[in-house]
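S.K.: Task: produce atomic coordinates for the following.
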Amino acid sequence: MGNSRVMAAMSEGARTGVRDEGSASEARVPRTERGRRTLRKLLDAAAEEFGEKGFHEASVSSITRRAGVALGSFYTYFESKDALFRALVGDMSEKVRTSARSALSDGMGALEIERAALAAFLRFAAEHKEIYRIIDEAEFVDPESYRQHYETIAARIADRLRAGATLGEFRDGLGELEAWALMGMNVFVGLRYVVWGGGTELGADEVAAGVNRLLAEGVLRR
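M.R.: Okay, the predicted model is just below:
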């Protein structure tokens, strides 16, 4: 029962500002299953297009060709390329959340949850390396969505840290500062070991275990 309070922080959308559906805030949400499939195709095609070409070189016509959707249909769902980009950032943020949440189970302790959540993020990033370019571009294309992406992730981490302290597994006083520090570490180990690679033999589980060991033991000789 107690550990479920730590896990609940992974999906606490209302309080932390996480969008329930990343595309909903900028897309015209379809009412039919066919419409939802078309929207999904557009978002997936946009991830490929923006990931390969960047925001400014990407085009609506190329995105619709990738998606196999008529150009005119695009405007049924989005007002502009900018709106699609904002929706895509939200959609990717939601995918990061759900991929981490799906890796957890009720029997996990607070430290184990951090390891599993990071490993899940690393596996997600390995399959969607474009996320780094798209999120980085968001800083300049749409600073609000860029900031919201990181603020919502940090808020979830902070909730987990506080919940772990309540359970007696983490020390008291952990919060926003430690959450941002932990998030920064997670983002950059993903960049180094997943996006750049560089011939390393370390997999997602090994990288996550190393970060987890740093959390548990620190860097001081004992």
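
S.K.: Please make it C-alpha for all contacts and neighbour counts, starting now.
M.R.: OK.

S.K.: so what does the longest helix seen in the chain touch, helix or strand wise?
M.R.: Of all the elements of type helix in the chain, the one with the most residues (DSSP state H) is helix 143-166. If you count contacts as 3 or more CA pairs under 8 Å, 6 or more residues apart in numbering; DSSP states H and E, helix 143-166 packs onto helix 2-8, helix 13-16, helix 81-102, helix 110-127, helix 130-141, helix 176-190.

S.K.: Measure how whatever helix or strand comes next after the second one sits relative to helix 130-141, angle-wise.
M.R.: Going back to what we said before, that points to helix 13-16. Per DSSP states H and E, the first helix or strand lying C-terminal to helix 13-16 is helix 33-53. When axes from the mean of the first three to the mean of the last three CA atoms, to 10 degrees is applied, the directions of helix 33-53 and helix 130-141 differ by 80 degrees.

S.K.: Near residue 56, how many residues? Count them for me, please.
M.R.: When neighbours are counted by other CA atoms under 10 Å, residue 56 registers 10.

S.K.: got it, and residue 28?
M.R.: By other CA under 10 Å, neighbour count at residue 28 equals 14.

S.K.: ok now do the closest residue to it other than its chain neighbours, which residues does it touch?
M.R.: Residue nearest to residue 28 in three dimensions, not counting chain neighbours: residue 77, with 4.8 Å by CA to CA, 6 or more residues apart in numbering. Taking CA atoms under 8 Å, 6 or more residues apart in numbering, we find residue 77 in contact with 27-30, 39.

S.K.: Put together TSV for the residues you listed, with distance to residue 181 on each row.
M.R.: What follows is these, written out as TSV (distance: CA to CA, whole Å):
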residue	distance to residue 181
27	33
28	36
29	35
30	38
39	35
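
S.K.: Could you also give me the structure for this second sequence? I'd like to compare it with the first:
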Amino acid sequence: MTDQGAAKDDKTPRTARGERTRRALLSAAAAEFGEKGFHDGSISGITRRAGCALGSFYTYFDTKDDIFRALVNDMSGQVRDYVSPRIAQARDGIDAERIGLLSFLEFARTHKEIYRIIDESEFVDAAAYRAHYENTASRMAARLTSAAARGDVRPDVEEVHAWAIMGMNVFLGLRYGVWDDSRPAEEVAAIANALIERGIGAQGR
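M.R.: The predicted model follows:
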């Protein structure tokens, strides 16, 4: 492919206005797919929700699959960007996991559509689905490794522990973020964190 062809295929917004339009389309896609699912959701439904002309959609995305894939990546990034700064304020490695779950519960309660979208991605775009969880687990594993180096958690923590904690968080988010958000998120996070502390907390804590 020539440089000219590559430039033609590049749909990255080049202006602030273009970025706002693309963001509006992704937000509309979250609402469309969150409400109707991937198969019943439509490009016309997305553009109506976004208040954009149909041509604007094709300026930034090629197909419905294309925007769905971008949406999965975008929502994964939104979770990361919401949770990471809050974790940075943790007292130690154990507290970081409490804050991580608490922040995720808060995010899930205001973005309930994330579960339907991520779950459907397993069948619409398996690579994006896998990347979402692998990237999340990788960040958690790195966090646990750093905590072990500081003596906050057991020295033998590894990838398995990261996936186990992530799995717990995913289902707690579903139960107490999406299905029923009446129980205080701080209480749920504290109960789960007690399990983590007893399981991987450093001896003598």
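
S.K.: Could you see which of the contacts of residue 77 of the first structure carry over to the second structure?
M.R.: With both residues aligned by TM-score structural alignment, their matches' CA atoms under 8 Å, the contacts of the contacts of residue 77 of the first structure that the second structure also has are 28-30, 39.

S.K.: Now the buried members of those.
M.R.: 29, 39 (16 or more other CA atoms under 10 Å).

S.K.: circling back: the residue nearest to residue 28 of the first structure corresponds to which position in the second structure?
M.R.: Residue pairing (TM-score structural alignment): residue 77 of the first structure is matched to residue 60 of the second structure.

S.K.: any idea how far the residue nearest the centre of the second structure is from residue 70 of the second structure?
M.R.: With distances taken as CA atoms, centre = their mean, the residue of the second structure nearest its centroid is residue 76 (2.8 Å). For residue 76 of the second structure, the distance to residue 70 of the second structure equals 10 Å [CA to CA, to the nearest Å].

S.K.: do the same with residue 37 of the second structure
M.R.: In terms of CA to CA, residue 37 of the second structure sits 15 Å off from residue 70 of the second structure.

S.K.: again with residue 92 of the second structure
M.R.: Distance, residue 92 of the second structure to residue 70 of the second structure, using CA to CA: 34 Å.

S.K.: about what we covered before: what range in the second structure matches the longest helix of the first structure?
M.R.: Using TM-score structural alignment, the residues of the second structure aligned to helix 143-166 of the first structure are 126-149.

S.K.: how about that stretch: buried residues?
M.R.: For stretch 126-149 of the second structure, by 16+ other CA under 10 Å, it's 128-129, 132-133, 136-137, 140-141, 143-145, 147-148.

S.K.: Then stretch 147-158 of the second structure?
M.R.: By neighbour count on 16+ other CA under 10 Å, the buried set for stretch 147-158 of the second structure is 147-148, 151-155, 157.

S.K.: Equivalent analysis for stretch 106-126 of the first structure, please.
M.R.: So stretch 106-126 of the first structure, judged by 16+ other CA under 10 Å, has buried residues 108-111, 113-126.

S.K.: Ok, stretch 66-75 of the second structure next?
M.R.: Across stretch 66-75 of the second structure, burial judged by 16+ other CA under 10 Å covers 67-75.

S.K.: Take those residues and write them to TSV, including distance to residue 177 of the second structure.
M.R.: Compiled in TSV, the buried residues of stretch 66-75 of the second structure are given as follows (distance: CA to CA, whole Å):
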residue	distance to residue 177 of the second structure
67	25
68	23
69	24
70	24
71	20
72	19
73	21
74	20
75	16
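
S.K.: how close does stretch 19-37 of the second structure sit to the first structure?
M.R.: Aligned to the first structure and superposed, stretch 19-37 of the second structure gives a mean residue distance of 0.3 Å (mean CA distance after the TM-score superposition for the first structure).

S.K.: and for that stretch, what span of the first structure is it aligned with?
M.R.: Using TM-score structural alignment, stretch 19-37 of the second structure pairs with 36-54 in the first structure.

S.K.: Provide the contact partners of that stretch at residue level.
M.R.: Stretch 36-54 of the first structure has contacts (CA under 8 Å, 6+ apart) with 29-30, 58, 62-64, 66-69, 74, 77, 84-85, 87-88, 91, 130-131, 133-134, 137.

S.K.: I figured residue 72 of the second structure hits residue 120, correct?
M.R.: No: here residue 72 of the second structure lies out of contact with residue 120, judged by CA atoms under 8 Å, at a distance of 9.7 Å.

S.K.: what's in contact with the longest helix of the first structure?
M.R.: 5-7, 9-12, 16-18, 86, 89-90, 93, 97, 110-111, 135-136, 138-139, 170-176, 178-180, 183.

S.K.: do stretch 115-131 of the first structure as well
M.R.: Contacting residues not belonging to stretch 115-131 of the first structure are listed as 47-48, 50-52, 92, 96, 99-101, 103-104, 186, 190, 194-195, 204-205, 207-209, 211-212 [CA under 8 Å, 6+ apart].

S.K.: Now, of these, which are buried?
M.R.: Buried, going by 16+ other CA under 10 Å: 47-48, 50-51, 92, 96, 99-101, 104, 186, 190, 194-195, 204-205, 207-209, 211-212, out of these.

S.K.: For residue 73 of the second structure, give its distance to residue 114 of the second structure.
M.R.: In this view, residue 73 of the second structure and residue 114 of the second structure are 11 Å apart by CA to CA.
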